[in-house]
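Trainee: okay, predicted coordinates and the sequence, questions at the end:
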Amino acid sequence: MRLHPIDGGDAAAVRDALPAALDGTRPLALGFDPAPGDVVPDGTAVVIATSGSSGIPKRVVLSAAALRSSAAATAARIGSGQWMLALPAAYIAGVQVLGRSLLAGHEPVLLGGRFTADAFVRATAALRADTHRFTSFVPAQLATLLDAAESRADVRDALTSYRAILVGGQALPPSLRERAEELGAHIVRTYGSSETAGGCVYDGIPLEGVHLAEIDGEVRISGPMLADGYLGDPALTAQVFHTRDDGSRWYRTGDAGTIAPDGRLAITGRIDNVIVSGGINVSLDRVERVVRSIPGLEQAVVVGMRDDRWGEASVIFLATGIGDAEAMFEEARALVAAEIGPHARPAQLEVVPELPTLASGKPDRETLRRMARD
């Protein structure tokens, strides 16, 4: 089948094209212009260019059956209703917001433009009052609304009117979730990727039909919502997706994690997001989780850098106007040393006017690594 390019920055265009994609009759190319020779299997719904937050961008092929299975499993877990889109439509989380609403028989509401508290309140007011309301955020968006809700009743009312607010894309700081729950917002922490048609584990528990395994410290996922593979890259497809002797198909996430006896998943970080400091391996994801537990550092980002003495070290990037940077840095070093070890202490803190982000809303770690190198 031939791909049909859609401007992922035009949420209305994606919404209008999605019904045919969900039928598997008109596959969409989101985030890239397909080459004349790019063809996809029958039943393909979308091919999504990943954000590239952890490496070279890939083009993930998702079938209509995978998207529908994911939407059905989400509805079985949290309910069905009308969704409001506050995320870019070119990424899987945005596609799924639109798809879940359409498959439930409701026209999705598009926030549109820059994400602000005012825009969120207006979009929420456009939702129907006679059905359940849902939306999906990245943590930075939730933080923006919680800050505004401290002084604005209309933001508080809008936040608490949703049956569920999915939060994913990156780790959700516990302090941020606690603030939301104290306000009365119904937060669901999600885990997944483009390769799993979006979130497939909610609050640590896999959705119906999803199976988890931990092999050599890596989390692997099986289920009907898995992608078919990567467009034009059979070698990478074979490396990341594999079929067991029993016929089940599994996705290698590249994430380190553990699965408790009750089936609950805990992600500890990316397997490859590790530096070697003084001959000791240090997980930057683990350091970042500790750093983000400190008030004022909830949105901080930790990346690696060269260090003349230790070989490698970590640096904390923070946006200006958050608080007393020097005091927070010393608290971060002390807490990391206490919880992980002195070898893992960040070497410095860099305050920048604004943290760079990808179009998906995730931190642009590659840009921050280049800034650290410079």
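Mentor: Happy to help now that I have it.

Trainee: all contacts plus neighbour counts: C-alpha atoms, from now on.
Mentor: Will do.

Trainee: now I280. Nearest residue, chain neighbours left out?
Mentor: H343 (7.4 Å; Cα to Cα, 6 or more residues apart in numbering).

Trainee: what's the answer for R133, then?
Mentor: The shortest distance from R133 to any non-neighbouring residue, by Cα to Cα, 6+ apart, is to Y162 (4.8 Å).

Trainee: okay, one more to line up with it:
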Amino acid sequence: MSTLRLVPGTPDAVLSALAAVLDGSGTPFAPLPDDPAAAARARQAIAPDEPLEEDCAVVLTTSGSTGEPKGVLLSREALIASATATHDRLGGAGQWLLPMKPYFVGGLQILTRSILAGTTPVLAGDDFVTAAAAMTGARRYTAMVPTQLSRYLDTATDALRSFDAIVLGGAPMGPQLKARAADAGVTAIPAYGMTETGSGCVYAGLPLAGTELALDDGRILIKGPTLFSGYRLQPALTKEVLQDGWFRTQDRGRFTDGRLEVIGRLDDVVISGGVNVTLPAVQARLVQHPGVRDAAVLGVPDPEWGSRVVAFVVGEVEPAELRDFVAEALPRTWAPREVVQLAELPMLASGKVDRQRLLDGVR
């Protein structure tokens, strides 16, 4: 078995190690987060001193937004398949701007696409406008999370318009953000995927070439060449989620007019006072309020209700008004029992909401 090499999670270090494994000259590697605490958690998931499983080029750690991080084994073939299918969907290879951390799959795959396209990626750094202006490719792409797009729409609309496509991943693209991007003339494409699928594998509800989708009692199943090889040193978990070539995700979905619509996670339904509450539906309703810029909704263990629905809201709106607003479109029993107003939602380096930090603040 191969040994696993740890590399710093900087763009230059990851780009060099990635180019070597893609051309067959390098050894499997794992990029470490730049935050010391996150790096320590990643080391536990990666277990670099243990023998490495076969069919692995890169080991990435999941962000741990809903639990302990896991080491995800990605093969050279999966990385290439994802990058190739993405370029095919977008209309051809091009130059990419990197506004994301390369030790997460979204950032790593920007570098993979750049290597395969023979182009030099541009680093966004702290000045997105200047970085976008430095792009020289005939076709220009970038990828980011919805929170980034929302902020850039406030400050860098012209720069956003300069891209042929902006791929959005890591979180759902809400209707308000979709409308803002369209009104600004920005080509933003919502993507669904995760580390286990080699980054986004469904664009605007339609699977990339080679990817198959199915539903099992609402659970989203994915098959295709971009899938991961397994979880690092967790054969039982790997066997549980990879069955007959299908990856059994933890997400619920449905098909609408032939397109996949992601409804939420399987654990996003909580029982509060004997009533089943679908948390993503409450969150989607909250962000429709003109005074709400962003929101997250979680179920918090409660001795009286079993779970109480708590809304974390960015915006200055009276809690009673928000509860009434939710009740206008959804059952009143779904309205949040508690509203926590924040200046902004805490985010992980991956761009996902730090759900654990929110929970820790209200328990």
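Mentor: Yep, that arrived. All figures in this text were calculated on a predicted structure; none of them were measured in a lab.

Trainee: and the counterpart of G37 of structure 1 in structure 2, how far from T3 of structure 2?
Mentor: Counting by TM-score structural alignment, G37 of structure 1 corresponds to E50 in structure 2. Note on E50 of structure 2: its distance to T3 of structure 2, by Cα to Cα, to the nearest Å, is 8 Å.

Trainee: show me where the stretch 201-350 of structure 1 has strands.
Mentor: All strands of the stretch 201-350 of structure 1, identified by DSSP state E, counting those that start in this stretch, fall at 205-206, 211-215, 218-222, 229-230, 241-243, 249-259, 265-270, 274-277, 280-283, 301-307, 311-319, 348-352.

Trainee: which of the residues in the helix or strand that contains T147 of structure 2 are buried?
Mentor: If you go by DSSP states H and E, T147 of structure 2 is part of helix 146-155. Within helix 146-155 of structure 2, the residues that count as buried by 16 or more other Cα atoms under 10 Å are P146, T147, L149, S150, Y152, L153.

Trainee: just give me the match in structure 1 for the third one.
Mentor: Correspondence of L149 of structure 2 to structure 1, assessed by TM-score structural alignment: L142.

Trainee: list the contacts of its match.
Mentor: L176 (Cα atoms under 8 Å, 6 or more residues apart in numbering).

Trainee: go on, F241 of structure 1?
Mentor: Contacts of F241 of structure 1 (Cα under 8 Å, 6+ apart): G229, R249, W250, Y251, R252.

Trainee: just the buried ones from these?
Mentor: For the contacts of F241 of structure 1, a neighbour count by 16+ other Cα under 10 Å gives the buried set as G229, W250, Y251, R252.

Trainee: trace L62 of structure 1 over to structure 2, please.
Mentor: Aligned counterpart of L62 of structure 1 in structure 2: L74 (TM-score structural alignment).

Trainee: neighbours of its match, how many?
Mentor: For L74 of structure 2, the neighbour count with other Cα atoms under 10 Å is 26.

Trainee: can you check G37 of structure 1 too?
Mentor: So G37 of structure 1, with other Cα under 10 Å, has 9 neighbours.

Trainee: ok, now how distant is it from M1 of structure 1?
Mentor: 10 Å.

Trainee: what's the answer for A104 of structure 1, then?
Mentor: Per Cα to Cα, A104 of structure 1 is found 27 Å from M1 of structure 1.

Trainee: more neighbours: those two, which one.
Mentor: Comparing A104 of structure 1 with M1 by other Cα under 10 Å, the one with more neighbours is A104, at 17 against 14.

Trainee: what residues are up against the more buried one?
Mentor: Counting by Cα under 8 Å, 6+ apart, A104 of structure 1 touches S80, G81, Q82.

Trainee: compare these and tell me which is most surrounded.
Mentor: Neighbour count (other Cα under 10 Å) singles out Q82 as the most crowded of those, with 26 neighbours.

Trainee: that one matches what in structure 2?
Mentor: Using TM-score structural alignment as the criterion, the counterpart of Q82 of structure 1 in structure 2 is Q95.

Trainee: where's that match relative to G210 of structure 2, distance?
Mentor: Taking Cα to Cα, one finds Q95 of structure 2 at 23 Å from G210 of structure 2.

Trainee: the residue nearest to I280 of structure 1 matches what in structure 2?
Mentor: Taking TM-score structural alignment as the criterion, the aligned counterpart of H343 of structure 1 in structure 2 is T333.

Trainee: hmm, back to that, which among the contacts of A104 of structure 1 gets closest to I259 of structure 1?
Mentor: Nearest to I259 of structure 1 among these, counting by Cα to Cα, is S80 at 28.2 Å.

Trainee: in contact with the residue nearest the centre of structure 2, which residues?
Mentor: Nearest to the geometric centre of structure 2 sits G170, at 1.8 Å (Cα atoms, centre = their mean). Going by Cα under 8 Å, 6+ apart, G170 of structure 2 touches V145, P146, Y192, G193, M194, S350, G351, K352.

Trainee: burial measure for the first one, as a count.
Mentor: Just to be clear, that refers to V145 of structure 2. V145 of structure 2, neighbours per other Cα under 10 Å, totals 23.

Trainee: return the distance of the closest residue to A209 of structure 2 other than its chain neighbours relative to L160 of structure 2.
Mentor: Computed as Cα to Cα, 6+ apart, the closest residue to A209 of structure 2 that is not its neighbour in sequence is A85, at 5.8 Å. Using Cα to Cα, A85 of structure 2 is found at 23 Å from L160 of structure 2.

Trainee: what are the ranges of the helices in structure 1?
Mentor: Secondary structure of structure 1 by DSSP state H: the helices cover 11-22, 64-78, 92-103, 117-125, 139-149, 153-160, 174-183, 234-240, 284-292, 325-339, 365-373.

Trainee: now those helices in CSV, with distance to G223 of structure 1?
Mentor: Output for the helices of structure 1, formatted as CSV (distance: least, Cα to Cα, whole Å):
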stretch, distance to G223 of structure 1
helix 11-22, 18
helix 64-78, 9
helix 92-103, 17
helix 117-125, 33
helix 139-149, 26
helix 153-160, 32
helix 174-183, 28
helix 234-240, 15
helix 284-292, 26
helix 325-339, 36
helix 365-373, 30
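
Trainee: do you know which of those lies nearest G311 of structure 1?
Mentor: Short answer: helix 365-373, nearest of the helices of structure 1 by Cα to Cα, at 12.9 Å.

Trainee: for the residue of structure 2 positioned farthest from its centre, which non-adjacent residue is spatially closest?
Mentor: For structure 2, the residue at maximal distance from the C-alpha centroid (Cα atoms, centre = their mean) is E304, at 34.0 Å. Once flanking residues are discounted, E304 of structure 2 sits nearest to G273: 7.7 Å by Cα to Cα, 6+ apart.
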